[in-house]
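Asks: no sequence on this one, just coordinates:
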């Protein structure tokens, strides 16, 4: 029996010579950074710690760019954004115990948003492993257990020779659809021990493609071709798989209106005649989607926000394309197609018959007019002006990262993300403090574009330390802080539910003076001057802060 070895990695003569004569002074940490470099990494995020020093010392001998943040959770948010913007794996270097655990909320967001983050954590020395209590600093009885419920896969290393294979397996897992965070842990002594293993050069961790089953494509195409009132819900999977062009072509071919989820902002052109935009917390939109006789859901699990708080009850046939098998039919019975969105849309586009629908654009216009009338009746001029001002000031291709704050809740529905993969928020897991550190990660990915971060004053306090990071690396991030003196959305929720709010009012710093103390230019603005102040800050090099004192209100969502 013969085997075809053509796809095996091969060494150049120089690499083969180098393999026989590894340079002296290398340790397990060098194997980590060599493997990352061999897999294509260029930038790593993290925070050093006692057990992880072998990796950080090895960075000094590598060409990898290191971006060090001040809190591990913020480093995780930065890596998350880097992964979202580039579609590439974002390595996150962490210490043991408290350092590792502090990243958990960020890894939960990466899991919810399918961001390919490769967390590499140190561990206590191998002699202390095994679930006992040896009294090592940072020791956990079972560190992996803290991460197993959150990440896609866990990879453990116990010897130096295991390092390249473990990191390559984790890399492949992170990039296999659906993308997500993965976890590698390596003991301190393995990282510090000198190694005579050859330099890692030929690495391959090609993710598996996830294609739709052809019989399901035929069935879905038949349903869509013969539908009377088809409609499409486009989620984050469309953006992540770079399928926005395929989505538009399919929608136009079958005349189907499209609504984008909050995670799928930019998946379909906002001003397109078939665009229902993103008004998911609106009964007019929900009614329209329920009335579709065939509903195509692409790259969304139809979770709480996408289903208008689980009030959505489709009456027609549902077709669901989803890379995460666990989300297939998890909320609604459907023709479930387990596939990457791009591959499935490409096959559907070939298989459907064109259908003409002269009423689709008119029906879309009617829904949007009803939504507009409902919002206009709520006396929310200030809020709409602020959303419009941010849109006017932000260059079309500049990425924006939004924390969990009232302005973000508005932006999910009302902000026109003019290009795919430009608007991101923490709506996957919903933790505070995402906006600013995530924007720093995006700026590290592409420093040629200004990046906008949006926070409330409450969420901003989670990330103040990262003003030092922004200044240290000169990252072009403008941070808009909407200061309403507390946790504004929680204030609204509690007042509505209980008549008064508890624990929502906050003492806070003078954000302008605080930013300036970090060497970051800052300005206090008004709703009237917001567009100009924001545009000036975005146009200036390096980091900046714009503070808007304003009490914004949420529009009334309609579930009934």
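Replies: All right, it came through fine. Computed from a prediction, not measured in an experiment: that's the story for all the values here. Residues are numbered from 1 along each chain as shown.

Asks: Only C-alpha atoms from now on, for both contacts and neighbour counts.
Replies: Will do.

Asks: burial count for the closest residue to residue 342 other than its chain neighbours?
Replies: Nearest residue to residue 342, sequence neighbours excluded (CA to CA, 6 or more residues apart in numbering): residue 243, at 4.7 Å. Using other CA atoms under 10 Å, residue 243 has 21 other residues around it.

Asks: now do residue 127
Replies: Residue 127: 9 surrounding residues under other CA under 10 Å.

Asks: Check it against this one:
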């Protein structure tokens, strides 16, 4: 039996046993016992400037690494500040573990006005998590951590919140830590896979819609598409599931008319790991599909939602595609192979770009030239990114991260910090707008402190432009959308960042390349009305 230590110290050992080596957080008087044992457990702490930043960093870390991102925060305001990152992680199926303090067991629900008190803290985050629970003793801490990692490893990887009462943090714990093995993800039913293979093999116009749940099966997905000649349309979360340069690939234009028309004409549509949610299609109702539908999803509820599927496989996408490939005949109908129809649809979508979107594409093309092949982009909710999720070329999975479902502002900078921490040898950049940047810009301090070669491209139009444009289109007064901005260059320099204000495409590319090799962050401010962007 090991020597007794505080439950907070034992918690750090427990996390390490589950493979956690980094925690994002802000120390508080109620979480001190966790910090007591952090160094001894071999866990690195990344200190943040705001609890929201900790949540987004954990999200960005998880998306890049494929491992759960962990944040450690105080009860009350720490939890409510982290609620927005939990909502984003829930919407985008990201494994984030929030561990927080909560009032001592004897004070729970008593309304005594204790510091940071919430009447029922677990209920605050319950709608934003796979589960939110309070550990009443050290044994329940072990139990709930095990359950959290079971969620991450066996099902749809949504966030989890574990609250630990103050008296439990301090309680002595003499039991050694062990990692419990979770069962694997659900396996496909062979008969269903065979039926899916039969439909795909006979299809004349097969289409695959590749969602975020397909990213881990990208090689298999490409092989399947090539065997049956399927056009592949990635969702925003599925961007990179197939290289944009592949002749069967459409860009992430699921929300655009020509791509939707192609899908409507398909005789078989295979949907892999996608809800086909509103931010994917931007339609009032379901995506029009007249062909037979095959769905593969690890979330059983998604298989029965909104669409009538001819075949539904409740399974991990890799295993399901493998089984379908094994059941395919050697000769199929051919589909779109050898056709120029996909290239024509892509050209049609590009030709329909608005003048503002063409300006965006000019910037995005410069970014693509400057960003190394293994580079990664985290984006905020900003018009440049709205164009970019469709038209920024990617050749690999997990190179473009966008907060699609929850749609929060302020995501990109802290998430990119988390991504850079997870992959220090890969070039990482954040695309932010002037409005959203001000939600979390204080995390520049974290990036400087960690000496990250992170590049932040700030798209500045002195407004909340998407909302402003919507007001103008509806003949609504432009109230609250034309904010006063600071001098972003001086602000970034005050934090210790390098800065650039490019006045040409060449200067933009040079600033980005220099930033990726720097020993601290670089903020590149690019005005939407820059003269060189007005030139054709």
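Replies: That came through, no problem. What you see is a predicted model; the values in this text were computed from it and never measured.

Asks: mind listing the strands for the stretch 51-200 of the second structure?
Replies: Listed from the start of the chain, the stretch 51-200 of the second structure has strands (DSSP state E, counting those that start in this stretch) covering 69-73, 96-102, 131-134, 160-165, 172-173.

Asks: The fourth one versus strand 96-102: what angle between them?
Replies: The reference is to strand 160-165 of the second structure. 20 degrees (axes from the mean of the first three to the mean of the last three CA atoms, to 10 degrees).

Asks: Packing partners of strand 160-165 of the second structure?
Replies: In this structure, strand 160-165 of the second structure packs against strand 96-102, helix 121-125, strand 131-134, helix 138-154, with contacts taken as 3 or more CA pairs under 8 Å, 6 or more residues apart in numbering; DSSP states H and E.

Asks: residues in the first structure aligned with the first one?
Replies: Aligned by TM-score structural alignment, strand 96-102 of the second structure falls on residues 117-123 of the first structure.

Asks: same deal with the second one?
Replies: Residues 143-147 of the first structure are where helix 121-125 of the second structure aligns, taking TM-score structural alignment as the criterion.

Asks: what does that stretch contact?
Replies: Identification of contacts with stretch 143-147 of the first structure by CA atoms under 8 Å, 6 or more residues apart in numbering yields 97, 101, 104, 154, 183, 185.

Asks: The residue nearest to residue 342 of the first structure and residue 347 touch, don't they?
Replies: No: with contact taken as CA atoms under 8 Å, residue 243 of the first structure and residue 347 are classed as non-touching, separated by 11.9 Å.

Asks: returning to that earlier point: which of the contacts of stretch 143-147 of the first structure sits closest to residue 41 of the first structure?
Replies: Nearest to residue 41 of the first structure among these: residue 183, at 16.2 Å, using CA to CA.

Asks: how big's the offset between the match of strand 96-102 of the second structure and the second structure?
Replies: Once the two structures are superposed, the average separation between stretch 117-123 of the first structure and the matching residues of the second structure is 0.9 Å (mean CA distance after the TM-score superposition for the first structure).

Asks: what about the strands in the stretch 301-450 of the second structure?
Replies: All strands of the stretch 301-450 of the second structure, identified by DSSP E, counting those that start in this stretch, fall at 311-314, 376-379, 400-401, 428-433.

Asks: These into TSV, with extra columns for distance to residue 49 of the second structure and mean neighbour count?
Replies: Converted to TSV, the strands of the stretch 301-450 of the second structure look like this (distance: least, CA to CA, whole Å; neighbours: other CA atoms under 10 Å):
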stretch	distance to residue 49 of the second structure	mean neighbour count
strand 311-314	41	22
strand 376-379	19	26
strand 400-401	22	25
strand 428-433	18	27
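
Asks: now those strands in a markdown table, with distance to residue 354 of the second structure?
Replies: Compiled in a markdown table, the strands of the stretch 301-450 of the second structure are given as follows (distance: least, CA to CA, whole Å):
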| stretch | distance to residue 354 of the second structure |
| --- | --- |
| strand 311-314 | 38 |
| strand 376-379 | 21 |
| strand 400-401 | 22 |
| strand 428-433 | 19 |
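
Asks: Out of those strands, flag the one nearest residue 48 of the second structure.
Replies: In terms of CA to CA, the element of those nearest to residue 48 of the second structure is strand 428-433, at 17.2 Å.

Asks: May I ask you to name the longest helix in the first structure?
Replies: Scanning the first structure for the helix with the most residues, using DSSP state H, yields helix 360-376.

Asks: Show me what that one is packed against.
Replies: Using 3+ CA pairs under 8 Å, 6+ apart as the contact definition, the elements that helix 360-376 of the first structure packs against are strand 275-277, helix 283-290.

Asks: which residues are contacting that helix?
Replies: For helix 360-376 of the first structure, the external contacting residues (CA under 8 Å, 6+ apart) are 255-257, 273-276, 279, 282, 284-285, 288, 555.

Asks: Does residue 532 of the second structure lie in a helix or a strand, and which?
Replies: Residue 532 of the second structure belongs to helix 531-534 when assigned by DSSP states H and E.
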